[in-house]
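Undergrad: no sequence on this one, just coordinates:
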């Protein structure tokens, strides 16, 4: 028999479950509760809010700034009108230019050289594959929760602010596999599986991004270890630790194919091992992508701000 305090806690949990079910956030399937699509959106919104609220406390100096150009969304900065510019007239500046040119007289005669228009920022479309390391060390070092939170927040960001963008999620351990943001909470871990198969992850990401012929294409890889597995021509998985040169070579071959197809690989490393650092140096040299050392606590800040900043592309 449970004590009064334990019984009260069980009753409170039952009441909480009823409230969440009535609100449409969870539903009962069999003997367990599962999140509904509405519940997943709520969690994604919470993750997004948590990450961006942390950013308000930090400096943005380490992140790239937006570029100003022609075409796209209007900024608050104006410039002299040039042929071909969108005619987003800054009326106040235009009139003042005419007044400065002719003096304070009425009526004000505006001439073509007086026109000033607002500058614009080009918002580019993007197709992104988020590659999540699902090796056991990610769980043991408490990195998986941070990676999952980023995936859900990035999914929510794209759905709410950049609906024309495409996001795919790939989990990789011995093999790579497609995942959904909704399915991240149902991930089952197999203790008998070994390997960090980046090669298969890059291959699958390249195939997914190959469906999109325009816009930016990128891979965001979150990992805490070096590649220790690859696919043989037969489709079988080869695993070895420490990593063999063969695995490294096969992984870099796939990264080279990504590079040829214009796919940028951004790596967020949660560990500073000698093997990983050496591999990332080779990967970055081949792909001309970027690499960041991060902690689980700051992972979301880096990735979401970097994603938003990369949306703005220099045109003029």
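TA: Thanks, I have it. Just so it is clear, the structure is predicted and the values come from calculations on it, not from any experiment.

Undergrad: from here on, contacts and neighbour counts on C-alpha atoms
TA: Fine.

Undergrad: Could you report the distance from the nearest residue to residue 216 once chain neighbours are set aside to residue 304?
TA: Closest residue to residue 216 apart from its sequence neighbours, by C-alpha to C-alpha, 6 or more residues apart in numbering: residue 126 at 4.6 Å. Distance of residue 126 to residue 304, given as C-alpha to C-alpha, to the nearest Å: 14 Å.

Undergrad: Also residue 182?
TA: In this view, residue 182 and residue 304 are 19 Å apart by C-alpha to C-alpha.

Undergrad: and if you look at residue 313?
TA: Distance, residue 313 to residue 304, using C-alpha to C-alpha: 17 Å.

Undergrad: before we go on, here's another structure to hold up against the first:
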């Protein structure tokens, strides 16, 4: 048996592209997370991601740009008077040949014929109609005049029936009669359908008799009407787009189609029926064409259909209607208009949207809006922590540690070895893995593979209680510190929840008032125009959290860009004043002293270089035995995580 007997090869038609690169959900989620942290809703963030795309995937904006380029190319390259121009050229050749034939003849009949030609209307349509009964002496003139009639008939039919020119390559009187009979039968069929009659049998008979005129091969009367109405509406838009003079000339000329005025009348009747049956089609709009390439009626209608499809695709790509999904995009139409690459790009975006939803990264809130799930937040935290660890490595030269604790005391649990781990192996589990793997492959001997190795996890003998106080006043927003602050909180929360699970973290926000939030609330927190930096209230909440965990090492971290301008009065109201009131500074320092008595040193991460802020945080650090760090925005997360690790080792 040869290889050709065992295998067969052919084009791949269905399902996702098996050779397409895998979707990068991490980058997509990171972009969505950044938008959410800047204040966008998850739904808006998802829409923005799909609009912009990712580094390796063009978005809807780029595909739409290609659409408009194609639209501009059609409008700027063409004009709609191609049929009129061709008729004029044929008419001029016919008249020139006829005058040459009349000139040698000295008879009065010849002079009368010349006078008749000289008196023809200046308009092309008027001249063609006047010559309808003219007795041509020149065979060339007669042939050119007949070409005008054939051209008008072919263009008129092509404007309503795609591919009609190919079906009428050499027009004969028998061809014209077949077309006229088809038109009559078609109008009868549509009239019966409009009356509500069952046209299934009549449709089958019609297609058996005239199917060669319909390359689209419609399956029933409704589909036939859809096809014809789209073409007829495009023809009407073409007429609307012409100048009044061009439109009048063309309307007058079509009566000469094939020299049989019944054809034009049947087209008029057909258009009227289609307009009644499909009023939702665009019958009224017009386009502006300003190019140099003249289009015949059939070509112009095809261009109008292309423009209509481009408009429809633009609406689908805009996704601005209720319940819009990328799966709504007509990929076949998109490929037909701007190429296979656009189809692939749109399909990849739809797959990205579908995968983000399928993986449970979004959930429906009770109010109907989308929100990030805990799974999505964990992934965002993982990405943020990875970025921070990379900065810590570059800053200190030390690699990331994968210890579950700091003191190296075994927990009894193990996990698969990862590159960079230095913990002791769990020998029994490692050998057991090797035995099971070797037995499953049928190997007579046991071999050790890196995939078999498990290491023993360790735990910290002591635990920490951590209060992360983040400034949410308006200055954090206007100075671009909003997202770095949120990413820092995400990274710290992820580090504690995955590596130091026994530690107790409290997230505290403070503006005019302070409050405790979970990571979901902080991630989606929207900026609010509110004056006031109430560090006093934040430290009160931090002390309450520390007192709930008296056996843990206290760690207080404060991220702020302004000195305190508000404090909490005994009745619970917030007092605000700028510049800071002495009472505000005094009660804030009293709260710092109260935390110091619990053994908590306060690390302040100062954003900005305002001298008054620098003087205040320096005093705060000295009073609490803490320290001041002034990181840039890129280094904020690394500074906070590093200080947390340093504080919990005390």
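TA: Here it is on my side, so go on. Since the structure is predicted, the reported quantities are computational estimates derived from the model, not experimental observations.

Undergrad: Tell me which of residue 313 and residue 304 of the first structure has more neighbours.
TA: Higher neighbour count among residue 313 of the first structure and residue 304: residue 304, with 20 against 15, using other C-alpha atoms under 10 Å.

Undergrad: all strands of the stretch 301-450 of the second structure, in order?
TA: Ranges of strands in the stretch 301-450 of the second structure, per DSSP state E, counting those that start in this stretch, are 362-364, 370-372, 409-416.

Undergrad: Let's have the ones you listed in CSV, adding mean neighbour count.
TA: Listed next are the strands of the stretch 301-450 of the second structure as CSV, based on neighbours: other C-alpha atoms under 10 Å:
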stretch, mean neighbour count
strand 362-364, 15
strand 370-372, 19
strand 409-416, 14
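
Undergrad: right, so of these, which gets closest to residue 472 of the second structure?
TA: Nearest of the strands of the stretch 301-450 of the second structure to residue 472 of the second structure, taken as C-alpha to C-alpha: strand 370-372 at 20.9 Å.

Undergrad: by contact count, what packs against the closest one?
TA: Under the contact definition 3 or more C-alpha pairs under 8 Å, 6 or more residues apart in numbering; DSSP states H and E, strand 370-372 of the second structure sits against helix 42-52, strand 362-364.

Undergrad: Report all helices and strands that the shortest one contacts.
TA: The criterion is 3+ C-alpha pairs under 8 Å, 6+ apart, and the helices and strands that strand 362-364 of the second structure contacts are strand 370-372.

Undergrad: What are the contacting residues of the strand it packs on?
TA: 41-43, 361-365, 520 (C-alpha atoms under 8 Å, 6 or more residues apart in numbering).

Undergrad: quick one: which two of these are the most distant?
TA: Within the contacts of strand 370-372 of the second structure, 43 and 520 form the most distant pair, 15.2 Å apart (C-alpha to C-alpha).

Undergrad: Tell me where the stretch 51-200 of the first structure has helices.
TA: 91-102, 136-140, 144-161, 198-209 (DSSP state H, counting those that start in this stretch).

Undergrad: Just say which of these is most tucked in.
TA: Of those, the one with the most neighbours on average (mean count of other C-alpha atoms under 10 Å) is helix 198-209, at a mean of 23.

Undergrad: immediately after that one, which helix or strand?
TA: strand 216-223 (DSSP states H and E).

Undergrad: In the second structure, which residues correspond to that following strand?
TA: Under TM-score structural alignment, strand 216-223 of the first structure corresponds to residues 553-560 of the second structure.

Undergrad: mean offset of the matching stretch relative to the first structure (after superposition)
TA: With mean C-alpha distance after the TM-score superposition for the first structure, stretch 553-560 of the second structure departs from the first structure by a mean of 0.7 Å once superposed.

Undergrad: which residues sit against that stretch?
TA: 462-471, 485, 542, 546, 598-607, 640, 644, 647-648, 650.

Undergrad: closest one to residue 41 of the first structure among the helices of the stretch 51-200 of the first structure?
TA: Taking the helices of the stretch 51-200 of the first structure one by one with C-alpha to C-alpha, helix 144-161 is closest: 6.9 Å.

Undergrad: corresponding residues in the second structure for that closest one?
TA: Against the second structure, helix 144-161 of the first structure falls on residues 482-499 (TM-score structural alignment).

Undergrad: how big is the offset of that stretch relative to the first structure?
TA: With mean C-alpha distance after the TM-score superposition for the first structure, stretch 482-499 of the second structure averages 0.7 Å from its match.

Undergrad: outside of that stretch, which residues touch it?
TA: With C-alpha under 8 Å, 6+ apart, stretch 482-499 of the second structure has contacts from 34, 37-38, 377-378, 380-385, 388, 402-405, 468, 470, 472, 476, 503, 505, 507, 519, 522-523, 559, 633-634, 636-638, 640-641.

Undergrad: Please indicate which of those residues are buried?
TA: Burial by neighbour count, 16 or more other C-alpha atoms under 10 Å: within the contacts of stretch 482-499 of the second structure this picks out 34, 37-38, 377-378, 380-385, 388, 403-405, 468, 470, 472, 476, 503, 505, 507, 519, 522-523, 559, 633, 636-638, 640-641.

Undergrad: follow-up on the earlier one: for the helices of the stretch 51-200 of the first structure, give me TSV that also has distance to residue 7 of the first structure.
TA: As requested, the helices of the stretch 51-200 of the first structure are exported to TSV (distance: least, C-alpha to C-alpha, whole Å):
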stretch	distance to residue 7 of the first structure
helix 91-102	70
helix 136-140	32
helix 144-161	30
helix 198-209	47
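
Undergrad: Relative to residue 61 of the first structure, which of those helices is closest?
TA: Among the helices of the stretch 51-200 of the first structure, the nearest to residue 61 of the first structure by C-alpha to C-alpha is helix 144-161 (21.3 Å).

Undergrad: Nice, that's everything, thank you.
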